[in-house]
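Colleague: Any chance you could fold what I've pasted below:
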Amino acid sequence: MSDGTWELHGLKLSYFTGKLEAWLRARGLPFRFVEMDTAGFRACARATGVAQMPALLSPGGEWLTDTTAILRRLEAEVPGPALQPEAPLAAFLSLFLEDAFDEWLWRPALYYRWAYADDARLMSRRIAATLMRDLPLPMALKAAGVRHRQQSVYLRQDGITRATAPSVARLYLEVLDHLEPVLATRPFLFGERPVAADFGLFGSMFRHFSSDPTPAEILRERAPAVLAWTGRLWNADPGRIGAAPLPATAPRDLDPLLQLAARDHLAELDANASAAAGGLKVARFRRGGVDWRLTVSPYRVQCLADLQVAFAALGTADRAEVQGRLGTEAGILARPVQPAPLLAQRIRNRLWT
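Modeller: The predicted model follows:
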C-alpha cells in the first residue's frame, strides 16, 4: 500500500494472529487489522498459496505467512527496535523457547478452549459471528458446526484421550508455576526488553489462556505476574523498548522452564522426525507417564531441523552451555538434520484456533 501501512488479516481470537499483532505494535509498524470472513480467508489462501491465518500484506503488495518466518524476516529487513538478543547463546535460547511456545503450548491452549463446555460454547459462537459472518446460515447451526469441527481436529485428532488429557491440562499449570517467579522480578522473560521468546509465549497467553473462561480464571488466581506481563507486552511502546538494553544472556531462573520444554517438546519433535524419516504416518512416544500417538507433522520436522541448524552454528562453549541448561534431551539438537520437507508441507492448519 502506498501509504506505508501493512495489512494484517486474521481473527481477534486467533493464537498466531495475536502473536504477530503484538510484534507489529512493539516494532511500531503502522498496520490496519482486517478481520477475516470465509471469503477473505479464501482470498488470502489464493494470494499466499496456503490456507492459514494470519496473513500479512506488505506496503509493497507482498504477501507473507507463518509467524515465525515473518518475524525473522521483518526483524532483519525492517527498521525498528531489535526484538532478538545479539549474543548467540541468548539468541538461540530465545528461539528455542519461541518454537516451544508456538508448538508445545499449542496443545493445552486448544485443549482448554475446546474440552470445557462453557469455553467451547462461547468460542464457537464467536467464530460463527466473525469468521462465518458471511455465511447465510442460522447462528446456532454455524456455532454447532464450528464446535464439532474444532473438537474433532484439536482434541481427538491431536492425541487427546482420557489417558492423555490430564497431562495436557497439567502442563498449563506447570508452565505458569515456572513463569510466575520469573515475571514477578522483571518486565519480560530475558530482562528489560521483549525478545522472540516473549512473542512466542504471547500467542497462547493472550488469545487463549487470558481470554477463555476456564484458563483465565486459573491465570488470575495462580499467576498474576504472568497476567500482568500479558498486558505489558500488548502495551509495549517502541520508544521505551528501544531505550532498554538488549539482554546479554538468558537468566538462570529460566532453566526450570527450559528443561521442562526440552523434556517434552524436544522429545516430541524427535519422535515426530524419526517417524517421518521412516515413512510412518503416526509418531509414538511416552510423555507424562502416558503413551502418545500423533499424526506426523512435516511442519514440526522443519521446526526441529531449524533448531538443529541454529545449534550447530553456535561455538563450542555455547553448545556445551545449551546442553547443560536444557538437560539430557538437549542431545537431540546435536543429531544429524533430517531432510527438510517441501515448504508447502511445512504449513500447519492454523485456522480457527
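Colleague: From here on, just use CA atoms for contacts and neighbour counts.
Modeller: Fine.
Colleague: in the protein, which helix has the most residues?
Modeller: For the chain, the longest helix by residue count, based on DSSP state H, is helix 165-183.
Colleague: Counting by contacts, list what that one packs against.
Modeller: Counting contacts by 3 or more C-alpha pairs under 8 Å, 6 or more residues apart in numbering; DSSP states H and E, helix 165-183 is packed against helix 106-115, helix 213-222, helix 224-234, helix 255-261.
Colleague: Also this sequence, please, to line up against the first:
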Amino acid sequence: MYRLYGGLGSPYSLKVRAVLRYRRLPHIWIAANDPTTMGRLFAQVRAPVIPVLEFPDGTVMNDSTPLVAELERRHAERSVVPDDEAQAFAAFLLEDMADEWGTKAMFHHRWNLDRDQIQMGRWLAFDRFRGQGRERIETFGQTFRERQTGRMALVGCTPQNAPVIEASTERAFDLLDVMATDEGYLFGSRPSLADFAWFGQFSQLATDPTPHDLMLARAPYLMRWIAGLDDVSGVEGEWREEPTAAMLGLLELAAEVYLPFLLANAQAAGRGEETFSVELMGRPYSQGVFKYQVRCLAQLREAYTGLSDAAKTRVDGWLPAAACAALAG
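Modeller: Next comes the predicted model:
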C-alpha cells in the first residue's frame, strides 16, 4: 500500500494522486497536516515539500516528476508515458512546462487579488487546522496570505510579468478546451504524464475564485475535463500514432515561452547573475534566477540528445529551429 501525503491546495499532490488512481495502485491519501509525521518524512528527503510518497517497501520520495518516473520503473501496467519515443519526449517537455511555468499561473491568480488571497489563505489554513477553531484558522490564513504575497516577486509573479503569465495561460486554456471535446487527451484516448501535470496546475485555477470565473467563461469543457481527470481509474484507451492538435499547440507555446525562459535563466546562472530578463510573447519578463530550473533545462537537453535519429527528426518537425537549438545546447 502506497501512502501519499499531500494537500488539496497543492497542484503536485493532486497530480500524483491522479496518477496513482489511474494506474490502479493501492494507496492511502493522507492530509499533510501532522507536524510529527511530516517532520519524520521531510527528514528523509532533500527538500521539505509535498507531496511525499511512502512506498510499500518504506522508500520515501517527493518531487512529482521523479515520483512518476519511479512508478513507471516499478509498474509496467497502465503507463503514463507514450510508447512512441518522440511523443514520450514531448510528454516529458509538456509535463516540465506545466510544473515549472504553469505553476506561475496558479501562484499569480491565487495571490494577486484580495478576493483570492482571502479565500485561499483561509482554505489552506483550514486544510491544516480543521476542527481547531475558526479563530486559529483565520489567524493562520492571514499569516500565510502575507507570506505568500511576499514571495510573488521571487517566483516571477509581478505586475510587469502578469501580461505574459495571463496570455500564456489563456492560450493553454483555449488549446485544452478544444482538446477536451475533440481529442480526449494530449496523446490519444488515454492520459499521459503531461495531462496529469496540466491537470494538477489547472485543478487549482478551477477552484480559486478569479481563475475559476475565467475558466468557466473561456474554457468550460476544460473545467469539466479537470473534474473528470481527478479519477480516471476506469479509463481504457490507446496512444494515438499522429500528434494531436493540442500537443502541437502546447509545443508551440513551449517554444515561444517556456524554452526561452529556461535558456535565459540558465545563461544568467552561468554568468553568476541573480536576476534575468527576456522577451516572451513580445512582452518583457524578468525574475530571479532559479537553480532548480537550470537543472530542468539540463534534463530536457539530456533527453533530447539521447533520442534516436528518427525520433529527433520527428521532434524537430514539431518545434521551430530556435527551440531545437536551445534543446541541443
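Colleague: TM value for the aligned chains?
Modeller: Superposed pair, TM-score by TM-score structural alignment, normalised by the length of the second structure: 0.92. Supporting alignment: 326 aligned residues with a C-alpha RMSD of 2.0 Å.
Colleague: Out of the helices and strands packed on helix 165-183 of the first structure, which is closest to residue 90 of the first structure?
Modeller: Proximity to residue 90 of the first structure (C-alpha to C-alpha) singles out helix 255-261 among these, at 12.3 Å.
Colleague: so where in the second structure does the very next helix or strand once past that closest one end up aligned?
Modeller: Next along the chain after helix 255-261 of the first structure, taking DSSP states H and E as the criterion, comes helix 267-277. Matched against the second structure by TM-score structural alignment, helix 267-277 of the first structure falls on residues 260-270.
Colleague: and if you look at stretch 157-174 of the first structure?
Modeller: Alignment of stretch 157-174 of the first structure against the second structure: residues 154-171, by TM-score structural alignment.
Colleague: same thing with stretch 302-316 of the first structure?
Modeller: Using TM-score structural alignment, stretch 302-316 of the first structure pairs with 295-309 in the second structure.
Colleague: From the chain's centroid, how far away is that stretch?
Modeller: 19 Å (C-alpha atoms, centre = their mean, to the nearest Å).
Colleague: Run through who's touching the match of stretch 157-174 of the first structure.
Modeller: The contact list for stretch 154-171 of the second structure, computed with C-alpha atoms under 8 Å, 6 or more residues apart in numbering, reads 102, 104-105, 107-108, 152, 253, 257, 280-281, 283-288.
Colleague: Map residue 188 of the second structure onto the first structure.
Modeller: Aligned by TM-score structural alignment, residue 188 of the second structure pairs with residue 191 of the first structure.
Colleague: Residue in the second structure paired with residue 289 of the first structure?
Modeller: The alignment partner of residue 289 of the first structure in the second structure, by TM-score structural alignment, is residue 282.
Colleague: how close does its match sit to residue 245 of the second structure?
Modeller: From residue 282 of the second structure across to residue 245 of the second structure, the span is 24 Å (C-alpha to C-alpha, to the nearest Å).
Colleague: what does residue 298 of the second structure give?
Modeller: The gap separating residue 298 of the second structure from residue 245 of the second structure is 27 Å, by C-alpha to C-alpha.
Colleague: same check, this time on residue 178 of the second structure
Modeller: Note on residue 178 of the second structure: its distance to residue 245 of the second structure, by C-alpha to C-alpha, is 9 Å.
Colleague: Tell me if residue 29 of the second structure really is in a helix.
Modeller: No. Applying DSSP: H, G, I helix; E, B strand; the rest coil, one finds residue 29 of the second structure to be strand, outside a helix.
Colleague: My read is that it contacts residue 1, right?
Modeller: No. At 10.7 Å, residue 29 of the second structure does not count as touching residue 1 under the criterion of C-alpha atoms under 8 Å.
Colleague: Who has more neighbours out of these two?
Modeller: Set side by side, residue 29 of the second structure and residue 1 show more neighbours around residue 29, with 14 against 11, by other C-alpha atoms under 10 Å.
Colleague: So what does the more buried one match up with in the first structure?
Modeller: Here residue 29 of the second structure is matched to residue 33 in the first structure, going by TM-score structural alignment.
Colleague: and the residue nearest to that match when sequence neighbours are not counted, what does it touch?
Modeller: Leaving aside its sequence neighbours, residue 33 of the first structure sits nearest to residue 8 (C-alpha to C-alpha, 6 or more residues apart in numbering; 4.9 Å). By C-alpha under 8 Å, 6+ apart, residue 8 of the first structure lies in contact with 21, 31, 32, 33, 34, 54, 55, 56, 57.
Colleague: For ChimeraX, write the select line for the buried members of the residues you listed.
Modeller: Typed into ChimeraX, the next command selects the buried ones out of those (criterion: 16 or more other C-alpha atoms under 10 Å):
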select :21,31,34,54,55,56,57
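Colleague: List which of the contacts of residue 8 of the first structure are still in contact in the second structure.
Modeller: Comparing the contacts of residue 8 of the first structure with the second structure on both residues aligned by TM-score structural alignment, their matches' C-alpha atoms under 8 Å, the contacts found in both are 21, 31, 32, 33, 34, 54, 55, 56, 57.
Colleague: Name the nearest of those residues relative to residue 80 of the first structure.
Modeller: residue 31 (14.3 Å).
Colleague: okay but that closest one is in contact with residue 9, surely?
Modeller: No. Using C-alpha under 8 Å as the test, residue 31 of the first structure is too far from residue 9 to be in contact (10.3 Å).
Colleague: so who does residue 120 of the second structure touch?
Modeller: By C-alpha under 8 Å, 6+ apart, the contact list for residue 120 of the second structure reads 110, 141, 208.
Colleague: which residue in the first structure lines up with it?
Modeller: In the first structure, residue 120 of the second structure lines up with residue 123, judged by TM-score structural alignment.
Colleague: how far away is its match from residue 130 of the first structure?
Modeller: 10 Å.
Colleague: Repeat that for residue 254 of the first structure.
Modeller: Residue 254 of the first structure is 38 Å from residue 130 of the first structure, where distance means C-alpha to C-alpha.
Colleague: one step back: mind reading off the mean deviation between the match of helix 267-277 of the first structure and the first structure?
Modeller: Averaged over the aligned pairs, stretch 260-270 of the second structure sits 1.0 Å from the first structure after superposition, using mean C-alpha distance after the TM-score superposition for the first structure.
Colleague: Buried residues in that stretch, which are they?
Modeller: For stretch 260-270 of the second structure, a neighbour-count test (16+ other C-alpha under 10 Å) marks 260, 261, 262, 263, 264, 265, 266, 268, 269 as buried.
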